[in-house]
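Enquirer: dropping the sequence and predicted coords here.
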Amino acid sequence: MAKWSIDPTHSEVQFKVKHLMITTVTGYFTKYNLAVTTEEDDEFKTANSIVFTADVDSINTNNEQRDTHLKSPDFFDAATHSEIKFVGKSYEEVEAGFAKLHGDLTIRDITKPVTVDVEFHGIVVDPYGQTKAGFSVDGKINRKDFGLSWSAITEAGNVVVSDDIRLHAEIQLVKETLS
């Protein structure tokens, strides 16, 4: 059995959303955690626990006014629902280096099944002797499925914020040393 934790200095968690249906805005979570337990040391398809959390208050879209709005009850309601959580249920390898990760995503106390695409980049030992594993994760959700239903239409009839949210993460895990 092996336990892995996220290396936050070599990882990033982001989302992308269409604004006015003509540009894409990127946002990040700056505080998050990921813990993975595998049955086999270096076999992520044997993962029996995958838990990711993001601190809603750490949302950053490089615009303080927008970030404040996203934390408000119109969207994430950070005061009441401080955490986004994904619990992996199964890691389904579809071909060498590529997998589907099935799990439950909880936003605003609404939990829905979600599947994300995972690209496994390999395992290496860094110059400090730590074993690390790298992944790219991509997915898409409909924000309204999770109670993020604020909407507005411009005078010209354009939607201000799209319903579809693209998710992307670059993840580096560190194998914990068991004493």
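Expert: Arrived safely, thanks for sending.
Enquirer: use CA for all of it now, contacts and neighbours both
Expert: Will do.
Enquirer: separation between the residue nearest to residue 125 when sequence neighbours are not counted and residue 74?
Expert: With CA to CA, 6 or more residues apart in numbering as the criterion, residue 125 has its nearest non-adjacent residue at 4.3 Å, and that residue is residue 131. In this structure, residue 131 and residue 74 are 42 Å apart, going by CA to CA, to the nearest Å.
Enquirer: compare those two (neighbour count), which wins?
Expert: Comparing residue 131 with residue 74 by other CA atoms under 10 Å, the one with more neighbours is residue 131, at 17 against 13.
Enquirer: distance of that one relative to residue 5?
Expert: In this view, residue 131 and residue 5 are 11 Å apart by CA to CA.
Enquirer: swap in residue 67?
Expert: For residue 67, the distance to residue 5 (CA to CA) stands at 27 Å.
Enquirer: contact partners for residue 54?
Expert: Remark: with contacts taken as CA atoms under 8 Å, 6 or more residues apart in numbering, residue 54 is in contact with 29, 31, 32, 33, 83, 84, 85.
Enquirer: this is the comparison structure:
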Amino acid sequence: MATTKWAIDPTHSEIGFKVKHMMFTNVSGKFEKYDATIATEGDNFENASIDFSANIDSINTNNADRDNHLKSADFFDAENHPKLIFKATSFTKKNDENYDLTGDLSLRGVTKSVKFPAEFSGLMKDPWGNTKAGLNIYGKINRKDWGLNWNSALETGGVLVSEEVRLNIELQLVKQ
């Protein structure tokens, strides 16, 4: 069977995350610039090959001071580690729309294996005849596992920034 290549449609995709701030509200952010190489056997996404990277400098939490702090050595250290990189090692079908995405996530020069649930929304043709596929990847990581350790204690107890980062990645893929 022929290999099918897919590209991310950036106008219909979002690489998002949320982190608890002061133990009780979420701060949301996203990466604005990213790239992926995705290949499947025909239109079957099981065992898809997925290589993804995001530019750390493109982080956007709607606050320039916070974004600059996230890019600094306290967090991502964008100067020395300009990209977040994910390379899938398996994409396993559980049922018609649910998959497990396993792979190596690299941040700040640290690479760790991660596993995230993924929902495959199926294939659809858009009005211009392009075949599209929908994929939602979600889950959580502990930022300290990658050396993103900065924090500040609160007078009331607890910490300013949660260690847990929730991921919400919405991808619309275009068949090439």
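Expert: Nice, I can see it. The model shown is predicted, which means the values in this text are computed figures rather than measured ones.
Enquirer: after superposing, what score do the chains get?
Expert: Their TM-score after superposition, calculated using TM-score structural alignment, normalised by the length of the second structure, is reported as 0.97; 174 aligned residues with a CA RMSD of 0.8 Å.
Enquirer: quick one on the thing from earlier: so the residue nearest to residue 125 of the first structure makes contact with residue 175?
Expert: Yes - contact criterion CA atoms under 8 Å: residue 131 of the first structure and residue 175 qualify, at 5.4 Å.
Enquirer: what's residue 27 of the first structure aligned with over in the second structure?
Expert: Residue 27 of the first structure is assigned residue 29 in the second structure as its aligned equivalent, the criterion being TM-score structural alignment.
Enquirer: what's the neighbour count on its match?
Expert: Neighbour count of residue 29 of the second structure, defined by other CA under 10 Å: 19.
Enquirer: find the nearest non-adjacent residue to it, please.
Expert: Of all residues not flanking residue 29 of the second structure in the chain, residue 61 sits nearest, at 4.2 Å (CA to CA, 6+ apart).
Enquirer: same check on residue 13 of the second structure?
Expert: Once chain neighbours are set aside, the closest to residue 13 of the second structure by CA to CA, 6+ apart is residue 171, at 4.6 Å.
Enquirer: what about that neighbour, helix or strand, and which?
Expert: Secondary-structure element containing residue 171 of the second structure, defined by DSSP states H and E: strand 161-175.
Enquirer: just checking, what packs against that strand?
Expert: Of the remaining helices and strands, those touching strand 161-175 of the second structure by 3 or more CA pairs under 8 Å, 6 or more residues apart in numbering; DSSP states H and E are strand 3-8, strand 14-21, strand 131-142.
Enquirer: what is the longest one packed up against?
Expert: If you count contacts as 3+ CA pairs under 8 Å, 6+ apart, strand 131-142 of the second structure packs onto strand 110-125, strand 161-175.
Enquirer: okay, these in a markdown table with distance to residue 46 of the second structure and mean neighbour count next?
Expert: As requested, those are exported to a markdown table (distance: least, CA to CA, whole Å; neighbours: other CA atoms under 10 Å):
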| stretch | distance to residue 46 of the second structure | mean neighbour count |
| --- | --- | --- |
| strand 110-125 | 10 | 16 |
| strand 161-175 | 15 | 19 |
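Enquirer: switch the ones you listed over to JSON lines; also include distance to residue 104 of the second structure.
Expert: JSON lines is the format used below for those (distance: least, CA to CA, whole Å):
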{"stretch": "strand 110-125", "distance to residue 104 of the second structure": "4"}
{"stretch": "strand 161-175", "distance to residue 104 of the second structure": "15"}
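Enquirer: nearest to residue 153 of the second structure, out of those strands?
Expert: When those are compared by CA to CA, strand 161-175 sits nearest residue 153 of the second structure, at 8.9 Å.
Enquirer: rewinding a little: got a list of what the residue nearest to residue 29 of the second structure touches?
Expert: The contact partners of residue 61 of the second structure, by CA under 8 Å, 6+ apart, come to 27, 28, 29, 30, 67.
Enquirer: again, 10 Å this time
Expert: With contacts defined as CA atoms under 10 Å, 6 or more residues apart in numbering, residue 61 of the second structure is in contact with 16, 17, 18, 27, 28, 29, 30, 31, 67, 70.
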